[in-house]
Every structure is written in C-alpha cells, then in structure tokens.
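In: missing the sequence, but the structure's below:
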C-alpha cells in the first residue's frame, strides 16, 4: 500500500466491479428457480398423495384435515422457503449499478409477492398445483431476458467503463516481474509491465449454464487481450494446476527426446479474483470435440432429410439434432425393459451386458473417422509449408496432393504428441470429467487443449457413477492417430513423457504438496455452490426436521381413531 497506493486502489476497484459482472442478479434468480423446480414438483406430488389419503379418513373433520394438510405443507416446503429467502437476502442490498437498479424495479416486487404467497399453505389440495406458478412465470420472464448475447459495461460495471488508465498489470502475462534493481525504482512504478488501459464497452454473455462473460481488455502496449470471466466456481485449483503444467512443460522442453518430438502441453492463464470467480485466458482458434460431433450430426441429418425428400423449407424450423443423453436413454430404457428392469433402480444395478450392448450400438452410429476427416480438411492451413515445397515440386498434378498430404501428416504429428503428453499428465493428476466439451482442438496446429480441472486427484472415482478409465482415448481419438493407432508413435511418445515425469518426480511431488497443505485450495470438495443452496450437514438436518414434523402430523392424524379404539 505504501509503495503503490494507486495500484492497490485500482486492484480493489477492479475486483469489486468484476464480481458484479460475474453473476448478474437475474442469472442468480433463474439458476435458483431452475434448481428448485424439480424438487418442488416432487414435494407437491407427495403432498397431493398425502392429501388424497387424508381425505379418505372419515374420523377427521374438515377443519382438522385442512389443519393437517397445512402443517404438512409448511414442513415439506421449509427447505425451499429457506433457499428462496437466502437468495432474496443476497439480492436485497442497495443496488450499485444501473443494471441492478433495473432488476430491483422490474422484478423485486414480483419476487417478494411470490415468496409471501408460497409461504401460505393452499386452501385446498386442488390448489397445490398453483403454489409454484408465480415462480414459473417469473422464470420464463427471466429466461426470455437472458437470451441477450451481450450487455453494456456501463450498465453492469460503470466504474470500469470509465477507466482510461490503470496501474493493474494485465492478468496472466508471464515474465512481467522485471523491476529496476535500484532502490529508487522501488519507490516509483514497475518497469516494462503491460498494464490495463481500458475495457471494451460490450460484454459478451456465453449461452452455457453458468453464463460466463467474454471480456476484451486494451493493454498499455496497444494490444487487445481477451478473457473469460467465470463465476460460481473456485478457480484457485485451476490456477495451481496451470502452474504445475507450466513446470511440466519446462521438463519436457529440457529433455532432448521429448523436445525432438515437440511434446508439450497447451495451457492457459487462470487468475482468481475471489473464492468464487476468476479470469481465464481466452484461447483462440479452438473448438470443442463436441462441436465437431454436433456439426457432423447436423450434416448427417440434413443429408438424410434430403435423400428422403423431407428436408425443411427455408420458412420451417429445422429439426434439432438429438443430444447425447437423449440418444443414450433412447436405447438404454428399451434395453432395460427387455430384461424386465425398471429404469427407477440405481444405475449401478444395470446389467453390464445391457450397458455394453448399448455402448456398441452407439459406437456404430457415430463414424470413428470424424476427427480424422476434420484434420484432413483443415490441413491446408499450413501456408508456410506450401510456399516452400512448391519451389521443389513443379508438376502441377502432384503438388496439391503432396502438399495436402504433407500438411496433414504435420498436423497429425502434433496430435500424436499433444494427446500423448496430456493423457499421461492427466493420468498422473487423476484428471476426470473429460467429456467432449472439456477437450478442445486447434485445427491449425493439431494441439489438444484441456479445460476445467475441477475433477482431479481421482475425485472422479468417488462420483455416484465412478470414472475408472485413466484418460480419454475413445475410437474417434484413436482413429485420428493414424494407421498405427495407439501403437507406434503414440506409444513411444507416452513412454517418453512418462520417462521425463519419472525423472523429475521429486520436483513434481514437491509442487503437488501445495495441494495438500494450501488451505485455499479445497480440491477434495465438490463443485462450488452458491450461498443460497443447502448442502451437507445443514441439508440433512433440515430433512430430519421435515421428517419429524411429518411424523407429528401423522400422530395428530391418528389421534382420533386411537381415542375411539380406547
């Protein structure tokens, strides 16, 4: 503070404003209502069953039945009311931005009215279906508003929009610690550091579940830097993992064998700004493998419709492609029914032969050459190679084919190294949750980029459905490795990477000790949950209170028949 008072002030302002942008109030409320909807529906159905049973009790008067139903309603809905009131408290502070003022005026009255009505037990069992209707209407309105793809920075962080020069260093840039060795320089400002000059006016809102924001920042060097502002997650673990990957990359580059094979890991910077948010460096020119699969699905569906003459006209709405979960359940449920098994049983109890048959059927439906073909089509991006080789080959008929084949092999060469290196490192780290949205591919270089390191150190083995594979190497990825598949170059690269990791195991273990002793990184915990949710011991305590209250209601319900018998 004494050396750089403006720097400290600017950092505090930036963190405060970015936290306001991270999760907007309408996003908090929509997420809360969507999370509660299924639980509320289940509780309403249970209350309807209880009300129907109580209605058949001839020993109770009408007023006693209403009293018992009201008591059960209050008990069953107590956890829901607590969650709603906590969310209300978190959004009831004085609005600090124009966007919060707008939300307060547009929705806060509706929210308070809906909570008040929800607390009041319905007059009859027939009205149980209407207790959540106000929240459904509210959620629909919020969802409609959130279809916006961007928001003005002046609306959500007005003080950041006014920034013309910050002393804050650009997040995530390496080698920015150069200071003059003289003591006089310590009393002034850091030298040679790229700082934040200003923020882009428009903040892009991505359409994924957590609604991360894409920020563009102008640096003091005149360059623009793009970041993903992600909230509702503790990114301190990701930041530690990136430091570890950076060190492992250094080991791979210092080894003659791995350096000759260009083996390395593609990583990115992660800068936590709080325990629930952070800035992630935006990686350009990459697409998720799921996007590649979905593009193939769309093309395949259009080709089928065209062949059958049932293609959509320009004015009609295109048929959406099925989601992977829909495809899976579309096959597993009929297969279970054939075996006389109901879907409601635990997934762990599903027969292995049924799951294996469904897996093989799904594998047959998706061609394994998807990535292979995409890499081939993207190989013409090697313009530098083309220019050099054209000078050596003059025959027009052979030049394009040779260049294309050469570029593809170069691309495939990097895929070999990238997949091998990250597979081995991911196995050592116990990295899980490797679904296709968490694996990105750079078609220009062939690099594999892994994102979301929230499930690591074998935490995936403790999930409800344990992850038991060491790394992802499905048929699609294996086919992209070429004719030799997992043998040949891929196996050699894996062995080389493991050799380097084993050689430097003492340093790696020392770096991993940080995860054991650092209290800031709770890697054993599950995904981050917001302050309105109820989990763990608190949830079990509330459910116990609900059970006791329902038991008391049942005793009251049976009191009259017992007195009559006695």
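Out: Alright, I've got the coordinates. These figures come from a predicted structure and were not determined experimentally.

In: CA atoms for contacts and neighbours, from now on please.
Out: Fine.

In: just give the nearest non-adjacent residue to residue 549, would you?
Out: Leaving aside its sequence neighbours, residue 549 sits nearest to residue 75 (C-alpha to C-alpha, 6 or more residues apart in numbering; 6.0 Å).

In: hmm, residue 552 and the one you found touching each other?
Out: No: between residue 75 and residue 552 there is no contact under C-alpha atoms under 8 Å: 10.3 Å.

In: tally of neighbours for residue 81?
Out: 16 (other C-alpha atoms under 10 Å).

In: pretty sure it contacts residue 117?
Out: No: with contact defined as C-alpha under 8 Å, residue 81 does not reach residue 117; the gap is 10.9 Å.

In: show me which of residue 75 and residue 552 is the more surrounded one.
Out: Just comparing residue 75 and residue 552: by other C-alpha under 10 Å the higher neighbour count belongs to residue 75, 19 against 15.

In: list the residues that contact the more buried one.
Out: By C-alpha atoms under 8 Å, 6 or more residues apart in numbering, residue 75 lies in contact with 545, 546, 549, 550.

In: from memory the second one sits against residue 76, does it?
Out: Yes: applying C-alpha under 8 Å as the test, residue 546 and residue 76 come out as touching, 6.0 Å apart.

In: of these two, who's got more company?
Out: Applying other C-alpha under 10 Å to residue 546 and residue 76 shows that residue 76 carries more neighbours, namely 23 against 19.

In: distance of the more buried one from residue 56?
Out: Residue 76 sits 21 Å away from residue 56, going by C-alpha to C-alpha, to the nearest Å.

In: show me which positions of the strand or helix carrying residue 99 end up buried.
Out: In the assignment (DSSP states H and E), residue 99 maps to helix 98-119. Across helix 98-119, burial judged by 16 or more other C-alpha atoms under 10 Å covers 99, 100, 103, 104, 111, 114, 115, 118.

In: got another, please set it beside the one above:
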C-alpha cells in the first residue's frame, strides 16, 4: 500500500511517526495515584516496570511508522514533507496557549479548593499540638504546604514550561507578553507563600490568574469566536497548491492521481463554545469545493475511527440482507470520516445540515421565557432573556430537586421516589413535539412530511440497535444531530462506547435514547409499528452477520492505538501539539513524569511524619520515661494481646520489615506483576468487550443462560430504555425529560 497508494496511509503514518503513545500514560493516565497529605504511595505497584513496557511497545510502533514513512518518502518526498508540516501546524492550533492555561486552571480549581480545606484542618491540628514549639509548628506547616500543593504546582509548572518556549506565531508572542509575568508570580505565591498558615491566599492568586487570562483572551478576540489563521499559524495560512490528500475523502480511490488534494486553507478558524473548544476549519480542495472539518484536541479519535469502519460494514450488511418486502425502505447508519492526528487530536468531517437536538430544546426554552406577556398581565414588565445558566439541564433539574428538599451533593442519598417525581414533572412541563414540529416545518407538503417522519423512524431504529450492540453511551442531546433535509439522525462522539457508560460517575441505565420527543416523532404508533418492526429487522441482520462483526471487532479491540480501559483520563497539557510535545521535553530532561512527582511527594510525606513523631518523642521524653517505668509490664501485655487478636497487624509488620530489608523476592514479584499489569488490564477489558458483544449477537443478553428470540431481545431493549425509574437515575445532563 505504501508503494502504490500513498494517499491511503499518509496521515496515520506521518501522525504516528510524530507521536509517542506513552505521553498520556506518563502525564495523564495513572489512575488512582493522586493523594492527599495523609495518603501513601502503593508499594505493590511498580510504575517504572509498567513504563518500561510502554516504552518497548512505543519503540516497536515507532519503528513500524518509520518504515512506512521511509517507503513513502522514496516514492513521493514532497507528499511526506508537506504532510509533516501540515500535521505539525494543525497540532499547534489544537489547543492555543491561552486555552490550555484556562483549561488547566479550571480543571485543577476544584482540586485546589479541596486541598485548601484539608490543609486548614491540618493546620489546626498542628497548632493545637502542645508537644511542638512555635518554631517547629511553623516549620512543619511550611513543609506540609509544599507537599499538599505539589501536585497542582507540578501541572502549572508543566504548562508554564511548554508556553515559555520561543514563540513561533504572533498569537504565542502576544500570550507571552501578556501573561508570562502573571503566571510566574502566581506559581511563586503557591511555592513560597509569605504565610503558609493562610492557604486562602493561594486560592486568591490562582483565581486572579484565571480571571486575567479569560478577560484578556476575550478582549483580544473582541468577543468573537473566529480566529485569524495568519495569527495562530502563518505556515498553514501560506499553504497553496499542495499534494496533501483531503482527509477522509480518498478512501475509495486506488491511485494517487485521482484523489482530491488541499489547495489552500481558509484564513479564519471558528472556535465552538463548548468545554474543549474544538475548532471548525475549512480546506479548499482541488475539486473546487470547500471541505469543512471539526478539529478536536482533547480526545483520542482512534476509537471513533474504528467505529466508523464498523458502521460502514453494517451498512453493507443491511444491503446484503435486505428484506424483499421492504425494498423501498432505506436503512442506513449515517457516518463520517475521522482522521486521528495524534493521541489527542484529529479531524472529523463536518456534517452539513446536522442540527443538535439540544438546539431545539434550548430554542423552545428561550422562546417560552422571552414570549410577550398575556393579556391582563402587566404590560410594562420588561422582557429579559435568561442568563447563560438558566437553560442548562443540570440547573433546571437541580432547581426542581431543591424544591423537593433534596440539596445534598451525595447522589447516593437522593431518594429514588423523589427523582421519579422530578422527572415526571419535567416531562409534563416539556412539549412532546419539539422534533416532530421541526420535521413538519421542514416539509413542503404532506407527503414530504410523511417521508421525513418515516426516515426518522428507520434511522433511529438502525442506530438504536447498533448502539445497543456496541454499548454506545453518552447519548445526550448534543451528541445526536438531526438532518432536516432527509430526516436522518447522525450520532457523534463515540468515546463512551462498549459499556463505558455503566462505569461513569453517574452510571447510565439505558442502552438507547427513547425519550418522549423521540417517540412522539415516530408517529401515532410510537415505538410500535414501524419502529419496532424496523428494530427487529436490523437486529436480525446484525445477528445473521455476527461472524463478520465479531471478526472486525476482534481485529481492533486489541489495537494498541486504542485505550479501552474505562478509567482512562484526559489532560489539557497532554493535548498540546497532539500530545507529542511532552515526550520531547521529557527526553530533553526538562521535566519529570507525573508518577515520579507523586512518588517523591509520598516519600516526603513519610519523612515528615517520621520527623514529627521524633520531635514529639524528644519533647515528651521525661513524661514517656516515667510512664514506661510505671506501666512497662502492662503496656507490653496489652501490645501482645493486640497483636495476637489482630492477625493483619502481623502481616503488615512482616511486610514492612521485608520492605526495610529490601526483600528481593517481593521486589521481583511486584516488578514482574506490574510489568504485565498494563497489558493484562487492557487485554482483559478488550476480551470482555468482545464477549459482551458476542452475547448480544447470540441473543443471550441480558441472561447468558437463555437464548432470546429477536422479538424478545428487542422488547427487552425498548422496555429498559423507556423505564421511568431508569430514566430518573440518568445524569441530568442527559435530559431524559426531553
């Protein structure tokens, strides 16, 4: 392929050669290793051994990518040179420097507040310790301050290191002029505060920096969402008449001469106002058309890419197993091209005509609350719009919940009956025809409306059954688009897949979205009739083609590019330059890994605690000596009885002694097990994914000991998806009442 069809593999080859997969493990993905001042590092987890394994895998992959790039370079050096420049510059604008600082500060703000609260409690304990002198108390408070805030400082220093390099664009120069001093001053306050016993000053400095960057960033853009390409990447702005293939559009082309290439890049980039600030970018092709993409910088899109392949195969299967009685019915799963450009960045083909369902709901709320007053009401009342948060589903839900007297943040304590009541009230207050009205307004005549309505029903049946099979979650209103020209639904963001939704902080309880507005748009029969028969037809097709689907799934569940584990984390710093820059800085010796920082912090905790105990013993020695003389026999007897009663104490003591003696057997055992822990965990999860999908395709879900018919299986899925108690337990951002 590298010799004959370079355009088919140039992006994965170049992106892979510029990417180090271990970056996200080293700096963003060691789950469960954060700690407060009282935690200890897990001695049974040899992170160094796991990292060595990661490095070996990474080196192997790098060699493979290098071979591909070398072959491509021999065939077409201009293609490789231009593509490398193109990918590098796209990674530059993935997350701009002001965006990464705002994101990092917001991400760690909650952590900082918790640390301050915890530290204030520690300060009270230290100040109340009569065995310590005032000088010793001040020294211990300062040492504990350094330990408690080390983690937050680490991420700020890492971000500072990346954004302190020589600027290469006007935007980077502007950032350093405006914020370098403020950033350095804030980090200095966190590292060496004038009075460590007043940790609130850390929060003040931290929030001031966040507000400063946010305010100046808005002023610099004049409040607009558009960025000028000459400002953020002059290199991309200057690209003309390239041989770079248009991403995702040439997969069916066998020869490089027949594919569409990028002629130039649009001079403006639109930033979407969502949490991760993805960018809408336009490339003009050799076909004379403008091709729009969504450039995302905080997610690994390799999984999305594989799911698109899965959907394409399913569409071919649907055509193959087409029921003759339904020849006029057009079933298909709408998909789009996904081109990963690194561990945490990639291009997604823009879906023209797709409107997020959340937009329909938001528009209704705005129209409802901005509507003129009815006759008889005060005509002088000023009509004002809602604030930015008033129409957020979480705020609407929490307001209802508070009215029921439920205010606590611990969701496990929320009464299920109250949640059901809140859901029912919200359902009654929300129109059921938000979608059906949009379809009606998009129709030119009754037949056109019937056609859109039928297509909407078929499309939902296809995606509901596919979503059920692959365990697709996170189907909130922003992740489902409606194409009003065809009536089809388009699902986006497949990151929460293969039952990951059940492992979220608020576990998902349904396998597809069948809320009141969706069902109402199916027509007068609701889920009966067309929708149910279509769902049964699609599931029957999937079960017939299970061997093909399982073979395809098996091929990519073990893909080393995909992290299947549900506890995988994301980070802002790791998203810079597609996740590759951190590895370069580590190789240059300019920073240590996250696990090394936490290990050093854990050791500092042990040393400080031992030092405190030593000081307490020294200051209290006269009293201890007298007590020991009077109660030595009794104390020894009590100690012996305690140890005898508690076998675990003996085990812990033996383990601690072995650790102090440097037990080679234990160390070897831990190193060996830890070395395989990462791959074992990944393979175990991938195997479970495959087995779960196989159970569904075999008709043995939810009970693996019983084989269900297609009709029974569909009925179970629909019943679960429409169960009021299940919908009431869904996360409020999912808006189960719409």
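Out: On my side now, so go ahead. Note that the coordinates shown come from a computational prediction; the quantities given were computed from them, not determined experimentally.

In: before we move on, back to that, want to throw the buried residues of helix 98-119 of structure 1 into CSV with distance to residue 224 of structure 1?
Out: Below are the buried residues of helix 98-119 of structure 1 laid out as CSV (distance: C-alpha to C-alpha, whole Å):
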residue, distance to residue 224 of structure 1
99, 26
100, 28
103, 31
104, 34
111, 40
114, 45
115, 45
118, 49
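
In: from these, which is closest to residue 478 of structure 1?
Out: Of all these, residue 99 has the smallest distance to residue 478 of structure 1: 48.6 Å, by C-alpha to C-alpha.

In: what do we get in structure 2 for the closest one?
Out: Aligned counterpart of residue 99 of structure 1 in structure 2: residue 171 (TM-score structural alignment).

In: residues in contact with that match?
Out: Residue 171 of structure 2 touches 231, 232, counting by C-alpha under 8 Å, 6+ apart.

In: how close does it get to residue 163 of structure 2?
Out: Distance from residue 171 of structure 2 to residue 163 of structure 2, by C-alpha to C-alpha: 11 Å.

In: what's the answer for residue 313 of structure 2, then?
Out: 44 Å.

In: now swap in residue 293 of structure 2 and tell me
Out: For residue 293 of structure 2 relative to residue 163 of structure 2 (C-alpha to C-alpha), the value is 27 Å.

In: next up, the contacts around the aligned partner of residue 337 of structure 2 in structure 1.
Out: Under the alignment by TM-score structural alignment, residue 337 of structure 2 pairs with residue 269 in structure 1. Applying C-alpha under 8 Å, 6+ apart, one finds that residue 269 of structure 1 lies in contact with 171, 172, 173, 239, 242, 280, 281.

In: most neighbours of all the residues you listed, which one?
Out: residue 280 (23 neighbours).

In: what do we get in structure 2 for it?
Out: Matched by TM-score structural alignment, residue 280 of structure 1 corresponds to residue 348 in structure 2.

In: equivalent analysis for residue 412 of structure 1, please.
Out: Residue 412 of structure 1 maps onto residue 453 in structure 2, by TM-score structural alignment.

In: what about its match, how many neighbours?
Out: 23.

In: now swap in residue 396 of structure 2 and tell me
Out: Neighbours of residue 396 of structure 2 (other C-alpha under 10 Å): 16.

In: wait, doesn't it sit right on residue 390?
Out: Yes: in this structure, residue 396 of structure 2 is within contact of residue 390 by C-alpha under 8 Å, at 7.1 Å.

In: tell me which of residue 313 and residue 163 of structure 2 has more neighbours.
Out: Between residue 313 of structure 2 and residue 163, counting by other C-alpha under 10 Å, residue 163 is the more crowded of the two (20 against 16).

In: hey, where'd the helices end up in the stretch 501-650 of structure 2?
Out: Here the stretch 501-650 of structure 2 has its helices, by DSSP state H, counting those that start in this stretch, at 516-520, 530-544, 546-557, 581-587, 594-619, 621-645, 647-660.

In: and if you look at the stretch 151-300 of structure 1?
Out: Using DSSP H, counting those that start in this stretch, helices in the stretch 151-300 of structure 1 cover 153-156, 158-161, 183-186, 236-254, 256-260, 289-308.

In: which one of the ones you listed lies nearest to residue 204 of structure 1?
Out: Evaluated over the helices of the stretch 151-300 of structure 1, closeness to residue 204 of structure 1 peaks at helix 153-156, with 9.8 Å, by C-alpha to C-alpha.
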